[in-house]
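Need the 3D shape of this:
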Amino acid sequence: MTDTSNTRPADSEAPAPRQSWLHRVMRYLPLIAPVLLWAVPCWMLLYTGQHWPPLVTVAGTALFVLGLVVMPLAMARGHGRRQQDGAAILGDSLLGSSWVLFTWSLLLGIPLRLALTMAGVGDGQDRARLVTWAVLVTAAALLGWGYAEARRVPRVRRLDVQLPRLGAGLDGLRVALITDTHYGPLDRARWSERVCETVNSLEADLVCHTGDIADGTAERRRAQATPLGTVRAAHARVYVTGNHEYYSEAQGWVDLMDELGWEPLRNRHVLLERGGDTLVVAGVDDVTAESSGLPGHRAHLDGALEGVDPELPVLLLAHQPKFVGRAAAGGIDLQLSGHTHGGQIWPFHYLVRLDQPALAGLTRHGERTLLYTSRGTGFWGPPFRVFAPSEITLLVLRAPHTSP
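Okay, the predicted model is just below:
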């Protein structure tokens, strides 16, 4: 029997540490953000000196209020338990539209009004109405262009990447990268076919998919994902999970990719040999895998490299760029990632950079490790891409050239 007469208070009785103001605000962000996205442009476009006829003001206000009410409801029905594709399309489209209106109401509306005032253009009402029309036209043009950018087959981005430890026999190895296809509520089966045709035209030695195949289960999005089975590679087709797989039965996606002839690199590696030289192609589960609760799913770099000769160069697939810290510590030569979408709708880029060490392109981390972050092949949610074009990437690996 334990004497408890002089024991200290239990940890659970200790006062909880005070949260910073930022953490407190973040807790309420899902409630605050929709209000700001709709209220700010409503105020800027209707109530800052425009003096519209009452019917225009009432009708415009009603539209903004309707958007504020419908958007979260549609997104909840579309992305929640009901998984209603029509509701998801409506909610996602309203989210993208409100973000663009909010952004340009502030970034264009305020400076333009100041410029017109300083130039002495018209009276206050004239300037206010001119600003309103300028914001509406700009937003409409960006949304139209952004929709076309999101739905088109991505352009191919080509670049040479020199790896100091790459053997001469592997010089010129062609690596095609697709990622974040996000097959979802908008049926993109034909788009998927055309993406795969473009990948095949690259005649790659290795084709990689770094996750976020779809939003929805493999059974539900099978028709859109099936064209991935037509992708050709001289040596291998490899795949790793992204965070969105863990929202929709990740093991089902691993099994489907295996069925389609892709090799899921779940904390394991394969060896690619050419010209007497060897490249280790490794992959890890997404960093969110462990919290998913699925048995055996976690990001485990040591497991992926188990048995690897430390002198061999390593190409690592990891969905999120933030894994590069572990990759650099493990001596990885090149990490391929996606996840960021390049920001997808500017200026969301700056929020992405708060969470990830890179937004897009080739960056160096530590003495040896290079990271290539793709802007993604598809899009998530809002069917728009503004100043963040999608891509299919062809990386040509180069060995160091020796002097004659």
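
Only C-alpha atoms from now on, for both contacts and neighbour counts.
OK.

what comes up buried for the host helix or strand of residue 251?
When secondary structure is defined using DSSP states H and E, the element that contains residue 251 is helix 250-259. Within helix 250-259, the residues scored as buried using 16 or more other CA atoms under 10 Å are 250, 251, 253, 254, 256, 257.

So what touches the very next helix or strand once past that helix?
Counting by DSSP H and E, the next helix or strand C-terminal to helix 250-259 is strand 263-264. Strand 263-264 is contacted from outside by 236, 237, 238, 239, 240, 254, 257, 258, using CA atoms under 8 Å, 6 or more residues apart in numbering.

Centre of the chain to strand 263-264, how far?
21 Å (CA atoms, centre = their mean, to the nearest Å).

Strands of the protein, start to end?
Taking DSSP state E as the test, the strands found in the chain are 155-162, 173-178, 206-209, 236-239, 263-264, 268-274, 277-283, 314-317, 334-337, 361-365, 369-373, 391-398.

okay if I get these as TSV plus distance to residue 146 and mean neighbour count?
Listed next are those as TSV, based on distance: least, CA to CA, whole Å; neighbours: other CA atoms under 10 Å:
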stretch	distance to residue 146	mean neighbour count
strand 155-162	15	15
strand 173-178	20	24
strand 206-209	24	25
strand 236-239	28	24
strand 263-264	33	22
strand 268-274	38	17
strand 277-283	32	22
strand 314-317	29	27
strand 334-337	23	28
strand 361-365	21	15
strand 369-373	21	24
strand 391-398	14	22
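
Could you also give me the structure for this next sequence, so I can compare it with the first?
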Amino acid sequence: MADSESIGLDPELRPDGGGSGEPPEPGVKAGARRRLPVRRLAVLVLVLVLLCLPPWWTLFAAGADWPSPVLPLGTLVLVGWMVSFPFLMVAGHGRRRNDRAARIADTSLGVIWVLFTWSVLGGLVDLVLGGLDVGGTGRARGVAVAVAAVAAALLGWGHHEAMRVPRIRRLDVHLPRLGAGLDGTRVVVLADTHYGPIDRADWSARVTEAVNALDPDVVVHAGDIADGTPAQRREQSAPLGTIRARLARVYVTGNHEYGSEAQGWLDRMADLGWEPLHNRHVVVERGGDELVLAGVDDVTAAHSGLAGHRADLADALAGADPALPVLLVAHQPKYVPEAAAAGIDLQISGHTHGGQIWPFNFLVRIDQPVVHGLSRHGERTRLYTSRGTGFWGPPFRVFAPSEITLLTLRSGAA
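This next block holds a predicted model:
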């Protein structure tokens, strides 16, 4: 999963037909604009049918020979979900932001995705066993039971993984231009907290305790702080104000802020004592050496309709000494070509969630250059992509654990 695009369906199901904030293109005819919602509806129906078809076939219809009520009841449940899901998404993630509807929609989407994945795998196993003439008449029912059991186990474990305080991931990052005085600088990375319809104020407080226990010099929040407005998520975001850092606490917007008052979140973080890096930078000093901490708006900001919001690296670095090493915070890893072209030393990003629910990581890789971890781009630039601290939408993490990351900066080559 990658944020609100996590399982291929985005809160663009809002009544306004999307969240970009862009006015209609002047050259687009009214008829074409009227056909656009119809096309979107057709795509949505197709996606929902494709998600439900493998579970229906593998669990109910592939020769399992269940007692007579099972097949019609299973069919009714899946059809009922397909019909109700778009309305729940609109109610939960649209203008009304009904948290109860969002919880139902998000959770059910995660359940269907896991059932879809393992039903496809189960169907393939059934085909192979059938080709080998193994299993006899009870094979299809055995496969259906196995798929249901595996899905239930993964959903239970995945929910625990999503709701727990993330594990600490520790990593040394060598930056040749880093001054000796900055060697050992401790940078803690948070990303994709996604405070949302499930009240996680207590979780947020425990995350804060975990961060403070790491004794950081710098704390970075790499965006997608919440799904909802600052007023809606005030209690969940409040613990961020108690995070301690010797040198700086910095924050940039993610794509989700641009559907829920991006400027309001910049202001909220400033009120909590953080430095909002809204295409700007700050310089920190340690041991007589200096480091530029720069940040850019999310790459979707230019389409948000908010004046002055866009990813602008030139503005972010304006006035910075070019001889100093630069740590850039940009929500999406796909910004790294711009960072590499500018000679940035280290870019920190989130957005991907590491896929969040396997095997979505393979789809994320189509859109992003990296799914998680440390990578090199060009001669100088390193990119660290966090799996994220929270989760978007479905409260599950399957084979993609959340993380609080401790990056220890080291001077000199590795």
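
hmm, back to that, from the buried residues of helix 250-259 of the first structure, which is closest to residue 161 of the first structure?
If you rank these by distance to residue 161 of the first structure using CA to CA, residue 257 comes first, at 27.5 Å.

picking up where we left off before, which among the strands of the first structure is found nearest to residue 351 of the first structure?
With CA to CA as the yardstick, what comes closest out of the strands of the first structure is strand 369-373 (16.2 Å).

Where does stretch 307-321 of the second structure end up in the first structure?
Aligned by TM-score structural alignment, stretch 307-321 of the second structure falls on residues 295-309 of the first structure.

roughly how far out does the matching stretch sit from the chain middle?
24 Å.

Tell me which residues of it come out buried.
297, 298, 299, 300, 301, 304, 305, 308.

Okay, now that stretch: how far is its last residue from its first?
Distance between the two ends of stretch 295-309 of the first structure: 29 Å, counting by CA to CA, to the nearest Å.

which other residues reach it?
Residues from elsewhere that reach stretch 295-309 of the first structure (CA under 8 Å, 6+ apart): 266-269, 280, 282-290, 326-327, 330.

nearest residue to residue 191 of the first structure other than its sequence neighbours?
residue 153 (6.6 Å; CA to CA, 6 or more residues apart in numbering).

Roughly how far does the aligned partner of that neighbour in the second structure sit from residue 313 of the second structure?
Correspondence of residue 153 of the first structure to the second structure, assessed by TM-score structural alignment: residue 165. Per CA to CA, residue 165 of the second structure is found 33 Å from residue 313 of the second structure.

quick revisit: emit the PyMOL select command for whichever of the contacts of stretch 295-309 of the first structure are buried.
Of those, the buried ones can be selected in PyMOL as follows, counting by 16+ other CA under 10 Å:
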select buried, resi 266+267+268+269+280+282+283+284+285+286+287+288+289+290+327
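
From residue 37 of the first structure, how far off is residue 29 of the first structure?
Residue 29 of the first structure is 12 Å from residue 37 of the first structure, by CA to CA.

ignore the last one, residue 313 of the first structure
From residue 313 of the first structure to residue 37 of the first structure the distance is 47 Å (CA to CA).

follow-up on the earlier one: which of residue 29 and residue 37 of the first structure has more neighbours?
residue 37 (22 against 12; other CA atoms under 10 Å).

ok, back up a step: so what's the match of residue 153 of the first structure up against?
203, 206, 207.

Let me see the contact set for the alignment partner in the first structure of the first one.
Using TM-score structural alignment, the equivalent of residue 203 of the second structure in the first structure is residue 191. The neighbours of residue 191 of the first structure, taking CA under 8 Å, 6+ apart as the test, are 151, 152, 153.

if we go to 10 Å?
151, 152, 153, 154, 183, 197, 224, 227, 378 (CA atoms under 10 Å, 6 or more residues apart in numbering).

are any of those residues buried, and which?
151, 153, 154, 183, 197, 224, 227, 378.

Helices of the stretch 301-414 of the second structure, residue ranges please.
With DSSP state H, counting those that start in this stretch as the criterion, the stretch 301-414 of the second structure has helices at 313-317, 336-341, 360-367.

what's near enough to touch the counterpart of residue 343 of the second structure in the first structure?
Under the alignment (TM-score structural alignment), residue 343 of the second structure pairs with residue 331 in the first structure. Contacts here follow CA under 10 Å, 6+ apart; on that basis residue 331 of the first structure touches 310, 313, 314, 366, 367, 368, 369.

Most neighbours out of these, which is it?
Tallying neighbours with other CA under 10 Å puts residue 314 at the head of those, with 28 neighbours.

Tell me which residues touch that one, please.
Residues in contact with residue 314 of the first structure, defined by CA under 10 Å, 6+ apart, are 163, 165-166, 269, 271, 278-282, 305, 308, 327, 330-335, 369.

do the same with residue 215 of the first structure
Contacts of residue 215 of the first structure (CA under 10 Å, 6+ apart): 79, 83, 180-185, 221, 244-248, 380-381.

Apart from its neighbours in sequence, what residue is nearest the counterpart of it in the second structure?
In the second structure, the residue paired with residue 215 of the first structure is residue 227, using TM-score structural alignment. Leaving aside its chain neighbours, residue 227 of the second structure sits nearest to residue 196 (4.9 Å; criterion: CA to CA, 6+ apart).

Tell me how far that neighbour lies from residue 123 of the second structure.
35 Å.

And residue 151 of the second structure, by the same measure?
The value you get for residue 151 of the second structure to residue 123 of the second structure, if CA to CA is used, is 14 Å.
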